[in-house]
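Student: sequence plus the predicted model coming up.
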Amino acid sequence: MRFRDHRHAGQELALRLLEWAADGDVTDPLVLALPRGGVPVAAEVARALKAPLDVVVARKIGVPGNPATGIGAIAGDDPPVYDRRALEMLGLAEDDLAADVARERAELHRREELYRRGRPALAVEGRTVILVDDGLATGVTARAALRRLRSGNPARLILAVPVCAADAAASVREDADDVVCLYEPSSFLAVGEWYEEFAQVSDDEVVSTLRGPGILSEQQHDG
């Protein structure tokens, strides 16, 4: 199974979540995207569920010399979440990554300011919160975001992705009340291999999507 692009993945995921919502206890749903790739996927989910859309900015902490491989992640001002087994295998201590954490924290705050333009994050307390990304490879970024959201006391916390690595899905189940994944292939190298077109999502696209047609604001949702 491969998705044409982010939008197609979001449409397919939305169909599954509509079925899931019909069978479950969904309270005041809120859809939150992990930018940037999760935003166009989450937009389709938010439209289908008629729920507000917002973002949770999390940043991956990469392996020194190989930043594309995540060994940890941060969300908000929370402490980093690390893959402890990977740290041990690489002979790394948390202090070895302090400079990387500081750099990614600065980028995280830059993106939060850019995407929200001074608007506060939407409240999650007492709500069914659905965190959406375009795929799950290691799971460490999703875990950081889920732990950040859990501190806001949501009624239920769900992770929803179109495709996921089996071991990553297992790791995030400790931090989510439920994990919805359309496709869990036996062989998984990278999220992009499951998309025919895997274009990079820009900051401008994130901002325009959050303000785009069919996306409910919190005021519209409350009204």
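Tutor: All right, it came through fine. Numbers count the residues shown, from 1 in each chain.
Student: every contact and neighbour count from this point should use C-alpha atoms.
Tutor: Fine.
Student: which stretches of the protein form strands?
Tutor: 30-33, 53-55, 58-63, 66-75, 81-82, 128-132, 156-163, 178-183 (DSSP state E).
Student: go through those and pick out the most buried.
Tutor: strand 30-33 (a mean of 27; mean count of other Cα atoms under 10 Å).
Student: so what touches that one?
Tutor: For strand 30-33, contacts defined as Cα atoms under 8 Å, 6 or more residues apart in numbering pick out 39, 41-42, 45-46, 51-56, 124, 127-133.
Student: including distance to residue 141, could the strands of the chain go into CSV?
Tutor: Below are the strands of the chain laid out as CSV (distance: least, Cα to Cα, whole Å):
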stretch, distance to residue 141
strand 30-33, 12
strand 53-55, 14
strand 58-63, 6
strand 66-75, 5
strand 81-82, 8
strand 128-132, 12
strand 156-163, 12
strand 178-183, 15
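Student: any idea which of those gets closest to residue 139?
Tutor: Closest to residue 139 of those, according to Cα to Cα: strand 66-75, at 8.9 Å.
Student: show me what that closest one is packed up against.
Tutor: The helices and strands touching strand 66-75, judged by 3 or more Cα pairs under 8 Å, 6 or more residues apart in numbering; DSSP states H and E, are strand 58-63, strand 81-82, helix 98-116, helix 140-150.
Student: putting a second one here so we can go through both:
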Amino acid sequence: MLFHDHRHAGRELAARLVERAADGALRDPVVLALPRGGVPVAAEVARALGTSLDVVVARKIGAPGSPETGVGAIVGDEPPVYDRRSLELLGLTEEALAADVERERTELRRREELYRGGRPAPDVGGRTVLLVDDGLATGVTARAALRFLRRRDPARLVLAVPVGAPESAESLRRDADDVVCPHRPRSFQSVGEWYEDFAQVLDREVIDTLRAFGRPSRG
């Protein structure tokens, strides 16, 4: 195990990012978390950098019979982003996953309303955006979020995670200006194996954390 819990992982990640900020690599940053697991990690980062915290709500599209295996992801009303290699290996098509996409989009809208309560997404144009999650497995959810954010014209787009599969972290350099992933174990199987306490983050914690940073939510 590398981390005691999400907060510990966030403090470790924040220490790396504070170093980069001191070198001038993170000008005018805004921290955006991928809920739910990324929120307590991102809260430590935002606190250390003295900046704002908000969320980008994304939903993973899991493989049939193995929902934790991400084969695609959605953000907002945009089309799904798929891991083409995973689809081919599993013999899946986009059409076969259509019902899963709609189900996940319904849950995505529920969470957006719960976390935002009608509040608009932050304007990231011209700013340094730090997209934070608790780890990278296939990386497809992070890829969908990065592409969503890229279309909003940030000055710089950085993906920051405490731990991840080496190949996933490297592949996401095509979608981010920088990938900060301090721990890239060769024998990576899942994000949770690198946490002593990987308890599920609940909606209540997301809402309370956003409120603590001055982002009122409904709930």
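Tutor: Right, received. Where do you want to start? Small disclaimer: the values here were computed from a predicted structure and weren't measured.
Student: if I pick the aligned residue in the first structure for residue 139 of the second structure, what's in contact with it?
Tutor: With TM-score structural alignment defining the correspondence, residue 139 of the second structure maps onto residue 139 in the first structure. The neighbours of residue 139 of the first structure, taking Cα under 8 Å, 6+ apart as the test, are 168, 169, 171, 172.
Student: let me know the closest of the residues you listed to residue 193 of the first structure.
Tutor: Using Cα to Cα, the contacts of residue 139 of the first structure come closest to residue 193 of the first structure at residue 168, 16.3 Å.
Student: from residue 163 of the first structure, how far off is residue 1 of the first structure?
Tutor: Separation of residue 1 of the first structure from residue 163 of the first structure (Cα to Cα, to the nearest Å): 9 Å.
Student: then residue 24 of the first structure?
Tutor: 22 Å.
Student: just residue 183 of the first structure next, same as before
Tutor: 5 Å.
Student: how far does stretch 141-156 of the first structure sit from the chain's center?
Tutor: With Cα atoms, centre = their mean, to the nearest Å as the basis, stretch 141-156 of the first structure stands 10 Å off its chain's centre.
Student: list the buried residues of that stretch.
Tutor: Buried residues in stretch 141-156 of the first structure, counted by 16 or more other Cα atoms under 10 Å: 141-150, 154-156.
Student: and what of stretch 204-216 of the second structure?
Tutor: 206, 207, 208, 209, 210, 211, 215, 216.
Student: go on, stretch 182-190 of the second structure?
Tutor: 183, 184, 188, 190.
Student: quick check: closest non-adjacent residue to the first one.
Tutor: When the adjacent residues along the chain are set aside, residue 183 of the second structure lies closest to residue 163, with 4.6 Å between them (Cα to Cα, 6 or more residues apart in numbering).
Student: so what's residue 122 of the first structure closest to, chain neighbours aside?
Tutor: residue 54 (7.0 Å).
Student: dump the residue contacts of the one you found.
Tutor: Residue 54 of the first structure touches 30, 31, 32, 33, 121, 122, 210, counting by Cα under 8 Å, 6+ apart.
Student: which one of those residues is nearest to residue 5 of the first structure?
Tutor: After measuring the contacts of residue 54 of the first structure against residue 5 of the first structure - Cα to Cα - the closest member comes out as residue 33, at 16.3 Å.
Student: can you pull up the most central residue in the first structure?
Tutor: residue 34 (3.2 Å; Cα atoms, centre = their mean).
Student: how far away is that one from residue 144 of the first structure?
Tutor: 11 Å.
Student: cool, and residue 155 of the first structure?
Tutor: 18 Å.
Student: residue 206 of the first structure is in contact with residue 39, isn't it?
Tutor: Yes. Using Cα atoms under 8 Å, residue 206 of the first structure makes contact with residue 39 at a distance of 6.3 Å.
Student: residue contacts, the spatially closest residue to residue 200 of the second structure that is not a sequence neighbour?
Tutor: In this structure, residue 200 of the second structure finds its nearest non-sequential neighbour in residue 37, 7.2 Å apart by Cα to Cα, 6+ apart. Residue 37 of the second structure sits next to 6, 133, 134, 200, 201 when contact means Cα under 8 Å, 6+ apart.
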